[in-house]
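A.B. asks: my questions concern the predicted model and sequence given below.
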Amino acid sequence: MKWIKTDIFLHEDTSPSVKISSGLLNQFGQSSHSRWSFLSIGRNSVKVRFVIIDDKNFFLSISIKALEDAFVPDWLMGGQSWSVSIEAERIWIGPIFALLTDIRSAKENISLGNMDDYCKELAAYCEEKGYLFYLFSLKDWTDNHVSGWVRHKEKWVKTYLPFPNAVHNRLHQRRTELDVRFAAFAEDLHQLEIPYFNHRFLNKWEVHQWLEADPVLLPYVPASRKLSSKRDYEMYAASYADFFVKPIYGSQGKKIFRIRETDAGYLLDDTSSLDPAALFKETDEMFRHMYPRLTKEPYMLQETIRIITYHHKPMDFRILCHKKNDHDWAVTSMTARVSSENTFVSNLYQGGAAFPVKKILAELYGEKKGRNIRNMLAELSREICLAVERNSNGYYGELGIDLTLDQDERLWLIEINSKPSKSSEYVPGQMKVRPSAKAVVEYGIYLSKLNGV
């Protein structure tokens, strides 16, 4: 479908109507058009009277009545430039790309936490391309429109809006996706034929099972076991002198235990505590100490990898990948993450620091070898993304792949994130719109083709 970014004007009319210049109409290979047409803005459509104005310039005007019927504020559309497409008996304005997230608001103010800059970039890129972008939460979704937030005059403004052509799921809480409201919302999207991505949160154990069954990826997966009984813990304590106990639904490096066998006994580190590692004489005593936490949510056991260090601190890599079309994934950015002092996780929420991958690998291994390692990181990340797609339902357009190198320079997978943190991206030069924002928008617009846009 051909799109042309065009200035939109408004006019008064008692009925829904659209006026278009012959010059603009000719751009779509048409010299005439039926008297009646449908105006589609997002997934909302209105039957309109179609009027052709003999003018070689580009000109499109929509009646305020037509916008009202489509649940589009006239102040948002009039005097702005939007992408327009015209086919037989239908005029498209948009497409509309929307982001579902958790929004805290008070009166006319909105709080997006560490997503604030990223959402502004999404809005700026959509405006540049002539797409309409808005934010909304589950409670903003109604039977015939959305009460969402648009970027207008450097502010987020709440207003009524039409249903979008595609939705990016950036809900922050797993429990929200398990709520009946989300199930009802997903069913509405299905009925309206609105595609959405990223489908849901992944959990560590299901991902491990997927990759363990893949002969290509198995060599990169640390030995792991679901913690279903004390016997599982005892087997790991007997087999490994150093291993993790991780929450299956955990994120941001939180609630992770690390167990290390020493000459003096067993050391227990805990990312939920600022206290030094606790020393236990026996593994039974350590298990009793952890047990209250272990009963609150499912955990898994995983061998510890002797990962490389940077200035004597553990380091891993966040590889941000984006879907381009039905088949291809691309690496959008790479970030080296170095843990803070006296911690064993590099997550930025736990005090880690971010650095350019190219610079650090060149410093550690030299230019040529560093480049080869970057290529291996990228290739492995793309293979992992394809494996997630093969095994999961729904669409995924963005994945954060956490990889590391051991001291023998062997690659290992640490974790896959379906809702990668936006604060973890290293953006050199503070560019106006980071590549990941552009990639997310473009994948959303690509998916909108599934409902005819």
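C.D. replies: Good, I have the coordinates.
A.B. asks: use CA for all of it now, contacts and neighbours both
C.D. replies: OK.
A.B. asks: for the stretch 1-150 of the chain, just list every one of the strands.
C.D. replies: In order along the chain, the stretch 1-150 of the chain carries the following strands (DSSP state E, counting those that start in this stretch): 4-11, 17-21, 36-41, 44-53, 60-63, 81-87, 90-93, 96-100, 104-106, 109-111, 132-136, 146-152.
A.B. asks: in TSV: those, plus mean neighbour count.
C.D. replies: Formatted as TSV, those follow (neighbours: other Cα atoms under 10 Å):
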stretch	mean neighbour count
strand 4-11	18
strand 17-21	21
strand 36-41	22
strand 44-53	20
strand 60-63	22
strand 81-87	21
strand 90-93	20
strand 96-100	25
strand 104-106	10
strand 109-111	13
strand 132-136	24
strand 146-152	21
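A.B. asks: isn't residue 85 up against residue 60?
C.D. replies: No - with contact defined as Cα atoms under 8 Å, residue 85 does not count as touching residue 60 (11.2 Å).
A.B. asks: of the strands of the stretch 1-150 of the chain, which is nearest residue 405?
C.D. replies: strand 96-100 (34.6 Å; Cα to Cα).
A.B. asks: what sits up against the closest one?
C.D. replies: Residues outside strand 96-100 that contact it (Cα atoms under 8 Å, 6 or more residues apart in numbering) are 41-42, 131-138, 163-171, 441, 444-445.
A.B. asks: rewinding a little: residue 293 is nearest to which of the strands of the stretch 1-150 of the chain?
C.D. replies: Residue 293 lies closest to strand 104-106 among the strands of the stretch 1-150 of the chain, at 29.6 Å (Cα to Cα).
A.B. asks: contacts for the closest one?
C.D. replies: 110-112.
A.B. asks: residue 282 versus residue 238, what's the distance?
C.D. replies: According to Cα to Cα, to the nearest Å, residue 238 and residue 282 sit 12 Å apart.
A.B. asks: doesn't residue 324 make contact with residue 398?
C.D. replies: No - at 9.8 Å, residue 398 and residue 324 do not qualify as touching, with contact defined as Cα under 8 Å.
A.B. asks: let's bring in a second one:
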Amino acid sequence: MIPLFYNVKKKQWFHREKGKAYTWGVLDTPISYLETDTDDETFKTVLHEKQTKLGPVVGILASSSKDAPFTGNTKTFQRFINHVHSHHGFAFVFTRSGIKVDAVDGYTLHPVTHQWIKIRLPYPDFVYNRIPSPDDEDSLEYEENMSWLNEYGIPFFNRSFLSKWETYLLLNHHVHLQPFLPETKRVTSPQVLRQMLKDHGAIILKPTSRSKGSGVLKLERSSNGKLQAFSNAGLDSFEDVTEFWKKRFDHTVRFIAQPFIVRKKIEGLPYDYRVLVQKGPDGWRVSGYGIRCAGKGKLTTHVPSGGTLLPVNMAPLHGERLNRLAIMIGKTLDNALGPICEFSIDLGIDQGNHCWIFEVNSKPMVFDEAPIQREWEKRWFEQVLAITGFSQHDINPLPGTHTIG
């Protein structure tokens, strides 16, 4: 482990190992030697050493903003930065505007104040793509980010959000996954809705590129023949599909339709599972899962929409079967869209004890369960070390690895 120092005012990194020459970052950028520095704004970090290279340097890619240095889930950024720093690496958040010639201006957490601080780093050894929304990925800035990563051979994951429709098509090609997938149709006309309602009685509409239950609707006919549209916001009634299509359907968004599956309930409320899956040195495996229960009168189980967390011992899943399912999904996605390296699955169990895959997400959201968070960070950093070629055997945190110098 080698101590490294940063002068905030001068925007300069240096080491104090006399007679040594060190580099870091994907371009093997040289690090200056400086025997002394009396500036109070200098702080210290301790990095892995791979021969004469220090690291790993981990960049977290976020979106630009007019009102803030970056946008995204800052709590997630903080957790991963703290984990990297406590395990002898260096991590920072950056956006496209921070990429300079042979350097990146980004933001990290100050080791004493724990506030965000602007800092200059070499091009990173690895980039964690946490662009927060599909809309941000549909931009020239995102294309430029991908071109930059490819030009300099910087490894990264995950490339992009998964479209619900495209994911369904990929998984449906796997014969052993087909029994777990609800029938899924693209909603291209009112006729699709009429046929699905005729076949299933009640259906779910989901935007193909949104998350957290945004825009999800349940459609079914009432006893008087009218069409009812139920969402987390409440209930609307329409004369028929034609009226719904004209007055309520959002034609600016692409939707899929699936049968409404009556899930198992706890205390009269439906619940489902959110499963975190990661790839490590030993391959794909489930890192953990949580149970989400729908709020009273709510359609989805997402916590921001009124859902609640339940202890997993209230309805445990079969671990071996869940791992087999996760491995099949992981291999299928990696072969078609890799590198994926992590994803989450939304699973539901119906009244007949059949398991259904509701959704697969390439950028897992925050898990509120602390043990899952810790396992997520641990396995994630194991992947980073493996990808960047740094030591795997010394990843336990030591005191004083990121302190004021």
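C.D. replies: The structure has been received and is ready for your questions. Being a predicted model, the structure only gives us computed values, none of them experimental.
A.B. asks: residue 398 and residue 324 of the first structure - which one has more neighbours?
C.D. replies: residue 398 (27 against 17; other Cα atoms under 10 Å).
A.B. asks: residue in the second structure matching that one?
C.D. replies: Counting by TM-score structural alignment, residue 398 of the first structure corresponds to residue 342 in the second structure.
A.B. asks: show me the helices in the first structure, by range?
C.D. replies: Taking DSSP state H as the test, the helices found in the first structure are 22-26, 64-69, 74-77, 116-129, 174-177, 180-192, 204-212, 230-239, 283-294, 357-365, 367-391, 435-448.
A.B. asks: could you dump those to TSV with distance to residue 349 of the first structure?
C.D. replies: Formatted as TSV, the helices of the first structure follow (distance: least, Cα to Cα, whole Å):
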stretch	distance to residue 349 of the first structure
helix 22-26	51
helix 64-69	44
helix 74-77	37
helix 116-129	17
helix 174-177	18
helix 180-192	27
helix 204-212	19
helix 230-239	28
helix 283-294	21
helix 357-365	19
helix 367-391	22
helix 435-448	20
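A.B. asks: need those in TSV (columns: distance to residue 253 of the first structure and mean neighbour count).
C.D. replies: Below are the helices of the first structure laid out as TSV (distance: least, Cα to Cα, whole Å; neighbours: other Cα atoms under 10 Å):
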stretch	distance to residue 253 of the first structure	mean neighbour count
helix 22-26	54	20
helix 64-69	47	21
helix 74-77	41	15
helix 116-129	22	19
helix 174-177	16	14
helix 180-192	26	14
helix 204-212	12	18
helix 230-239	21	14
helix 283-294	16	14
helix 357-365	20	16
helix 367-391	20	17
helix 435-448	22	21
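A.B. asks: of the contacts of strand 104-106 of the first structure, which is the nearest to residue 390 of the first structure?
C.D. replies: residue 112 (32.4 Å).
A.B. asks: skip the chain neighbours and tell me the closest residue to the closest one.
C.D. replies: residue 103 (6.1 Å; Cα to Cα, 6 or more residues apart in numbering).
A.B. asks: that neighbour: what's it in contact with?
C.D. replies: By Cα under 8 Å, 6+ apart, the contact set of residue 103 of the first structure is 110-112, 136-137.
A.B. asks: same check, this time on residue 255 of the second structure
C.D. replies: 186-187, 205-208.
A.B. asks: what's it aligned with over in the first structure?
C.D. replies: By TM-score structural alignment, residue 255 of the second structure lines up with residue 299.
A.B. asks: again with residue 132 of the second structure
C.D. replies: By TM-score structural alignment, residue 132 of the second structure lines up with residue 172 in the first structure.
A.B. asks: look up how far residue 247 of the second structure lies from the residue positioned nearest the centre of the second structure.
C.D. replies: Centroid-nearest residue in the second structure, with Cα atoms, centre = their mean: residue 363, separated by 2.2 Å. Using Cα to Cα, residue 363 of the second structure is found at 33 Å from residue 247 of the second structure.
A.B. asks: contacts made by stretch 186-204 of the second structure with the rest, please.
C.D. replies: With contacts defined as Cα under 8 Å, 6+ apart, stretch 186-204 of the second structure is touched by 165, 185, 216-221, 241-242, 245, 254-260.
A.B. asks: where does it end up in the first structure?
C.D. replies: With TM-score structural alignment as the criterion, stretch 186-204 of the second structure aligns to 226-244.
A.B. asks: chain center to that stretch, what's the gap?
C.D. replies: What separates the centre of stretch 226-244 of the first structure from the centre of its chain is 34 Å, taken as Cα atoms, centre = their mean, to the nearest Å.
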